[in-house]
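Participant: Attaching a predicted model along with its sequence, questions to come.
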Amino acid sequence: MGIARLFPLLCCFLLVFVEGLDIPDEIPDPDEIEYIKQHVEATVNSTVHLHCGSNVPTLFIWVFSRPGTERNEPLAYNHGQGSKLLALASTLGDISLLTNTTTLVIEGVSDEAEGVYTCQALYDMEEPPKVRFYYTQLHLQDEEERSRGSGSPPPSSD
């Protein structure tokens, strides 16, 4: 299914979380949507930082998908009126959003935290508005993998 067909669904999904937000008159061109993929490796009880760009967007939402599923479960969002963490976040570790950023921090990573974290960001101060999707695959290493040094370097910043 093409992104053009999914875009209205994305907008509806985001609107559930952004009551009262002024939606820009101009809808981003689906061909202008950016997709950024990242890979992070961690161990249980460690701390990870998941990044969603270097600039704070007008609104963003973090969702989580467990391995083997296609279900996206919302974790956190911000629509200009402060960040909000949702119930699922507590099962993955001690989750927070760094102040004035989109960075999702997971301290004390739980064994349930492995999966895909997607940040959907809307920048409406640009002409035309810009949408970016940041897909971060979090892989939990066991101690044997870690001791062999099979970890990957941290993701580069934007």
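Facilitator: On my side now, so go ahead. Numbers count the residues shown, from 1 in each chain.

Participant: going forward, measure contacts and count neighbours with C-alpha atoms only.
Facilitator: Fine.

Participant: Can you name the residues that contact the nearest residue to Tyr35 once chain neighbours are set aside?
Facilitator: Counting by Cα to Cα, 6 or more residues apart in numbering, Tyr35 lies nearest to Phe133, which is 4.9 Å off, once chain neighbours are set aside. By Cα atoms under 8 Å, 6 or more residues apart in numbering, the contact set of Phe133 is 33-36, 118-121.

Participant: Narrow these to those that are buried.
Facilitator: 118-121 (16 or more other Cα atoms under 10 Å).

Participant: one step back: is it possible to export the contacts of Phe133 to CSV including secondary structure and distance to Leu140?
Facilitator: Converted to CSV, these look like this (DSSP: H, G, I helix; E, B strand; the rest coil; distance: Cα to Cα, whole Å):
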residue, secondary structure, distance to Leu140
Ile33, coil, 29
Glu34, strand, 27
Tyr35, strand, 23
Ile36, strand, 21
Thr118, strand, 17
Cys119, strand, 20
Gln120, strand, 23
Ala121, strand, 26
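
Participant: now, which of these sits nearest His139?
Facilitator: Thr118 (14.2 Å; Cα to Cα).

Participant: List the residues that contact the closest one.
Facilitator: 62-64, 133-136.

Participant: Setting aside sequence neighbours, what's the nearest residue to it?
Facilitator: Nearest non-adjacent residue to Thr118 (Cα to Cα, 6+ apart): Tyr135, at 4.6 Å.

Participant: Which helix or which strand is home to the one you found?
Facilitator: Tyr135 belongs to strand 130-140 when assigned by DSSP states H and E.

Participant: another one to put next to it:
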Amino acid sequence: ILVNNAGVLRDNLLFKMSVSDWDTVMNVHLRGAFLMSKTCQKHMVDAGFGRIVNLSSSSALGNRGQVNYSAAKAGLQGFTKTLAKELGKFGITANAVAPGFIATDMTAATAERVGMGFEDFKAAAASMIPVQRVGEPDDIANAIAFFTGEAAGFVSGQVLYVAGGPLD
């Protein structure tokens, strides 16, 4: 089982974004997933079994101030679908989980950066989510557990949005 979960933020509007911030986000999200998947796939092929889960994001659909992050997360969705096509015949599935707002250190740092208290930030986010709450890390862990389990052996190339409801 491989879960590609490394991630960083370097948010900024396009005209303010440095090439370094673009490259950092691309390298951590896409290059990291590529290198880990490439390394693990040989062992998975030899075993005739493997599960790869990539962490995308609802930001893959576009998010102001996150042109680099959005592009990387959308790229991971295409990466996932391609891995599913290439590796399926070897007993390997590849899927992606795309979280919405999850209460983590990363979202707490975003709240601080925009000058909001974390509780207020979460409340504002929850008001725009159909289930009226923000996600917790366990919500994502449960989706990953499904994709890595026996019950998901016929599920590959899918992106599961864990975001509390449909996204606008």
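Facilitator: Arrived safely. Source: prediction; values computed, not measured.

Participant: Could you report the TM-score for this superposition?
Facilitator: A TM-score of 0.30 describes the superposed chains when it is computed by TM-score structural alignment, normalised by the length of the first structure; 77 aligned residues with a Cα RMSD of 4.6 Å.

Participant: residues of the next helix or strand after the strand holding Tyr135 of the first structure that come out buried?
Facilitator: Using DSSP H and E, the next helix or strand after strand 130-140 of the first structure towards the C-terminus is helix 143-148. By 16+ other Cα under 10 Å, helix 143-148 of the first structure has no buried positions at all.

Participant: hang on, the earlier thing: tell me the one among the contacts of Phe133 of the first structure nearest to Leu14 of the first structure.
Facilitator: For the contacts of Phe133 of the first structure, the nearest to Leu14 of the first structure is Gln120 (8.8 Å; Cα to Cα).

Participant: can you tell me which residues contact that closest one?
Facilitator: Per Cα under 8 Å, 6+ apart, neighbours of Gln120 of the first structure: 60-62, 131-134.

Participant: same deal with Cys40 of the second structure?
Facilitator: By Cα under 8 Å, 6+ apart, Cys40 of the second structure lies in contact with Leu2.

Participant: For Gly50 of the second structure, see how far away it is.
Facilitator: Cys40 of the second structure is 9 Å from Gly50 of the second structure, where distance means Cα to Cα, to the nearest Å.

Participant: Now for these two: what residues contact both?
Facilitator: Leu2.

Participant: So in the first structure, which helix runs the longest?
Facilitator: As assigned by DSSP state H, the longest helix anywhere in the first structure is helix 3-15.

Participant: er, the second structure I mean
Facilitator: Scanning the second structure for the helix with the most residues, using DSSP H, yields helix 67-87.

Participant: helices and strands around that helix, which ones?
Facilitator: If contacts are counted by 3 or more Cα pairs under 8 Å, 6 or more residues apart in numbering; DSSP states H and E, helix 67-87 of the second structure sits against helix 19-26, strand 50-55, strand 92-99.

Participant: same thing but at 10 Å, please
Facilitator: Here helix 67-87 of the second structure touches helix 19-26, helix 32-47, strand 50-55, strand 92-99, strand 159-162, going by 3 or more Cα pairs under 10 Å, 6 or more residues apart in numbering; DSSP states H and E.

Participant: Just the buried positions in it, please.
Facilitator: Residues of helix 67-87 of the second structure classed as buried: 67-77, 79-81, 83-84, 87 (neighbour count, 16+ other Cα under 10 Å).

Participant: coming back round to it: nearest to Leu85 of the first structure, of the contacts of Thr118 of the first structure?
Facilitator: Nearest to Leu85 of the first structure among those: Trp62, at 9.4 Å, using Cα to Cα.

Participant: ok, that closest one to Ile3 of the first structure distance?
Facilitator: Trp62 of the first structure is 19 Å from Ile3 of the first structure, by Cα to Cα.

Participant: Tell me if I'm right that Gln38 of the first structure and Tyr134 touch.
Facilitator: Yes: using Cα atoms under 10 Å, Gln38 of the first structure is in contact with Tyr134, at 7.4 Å.

Participant: Go ahead and confirm Ile144 of the second structure touches Val159.
Facilitator: No: the pair Ile144 of the second structure / Val159 is not scored as a contact, 11.2 Å apart, by Cα under 10 Å.
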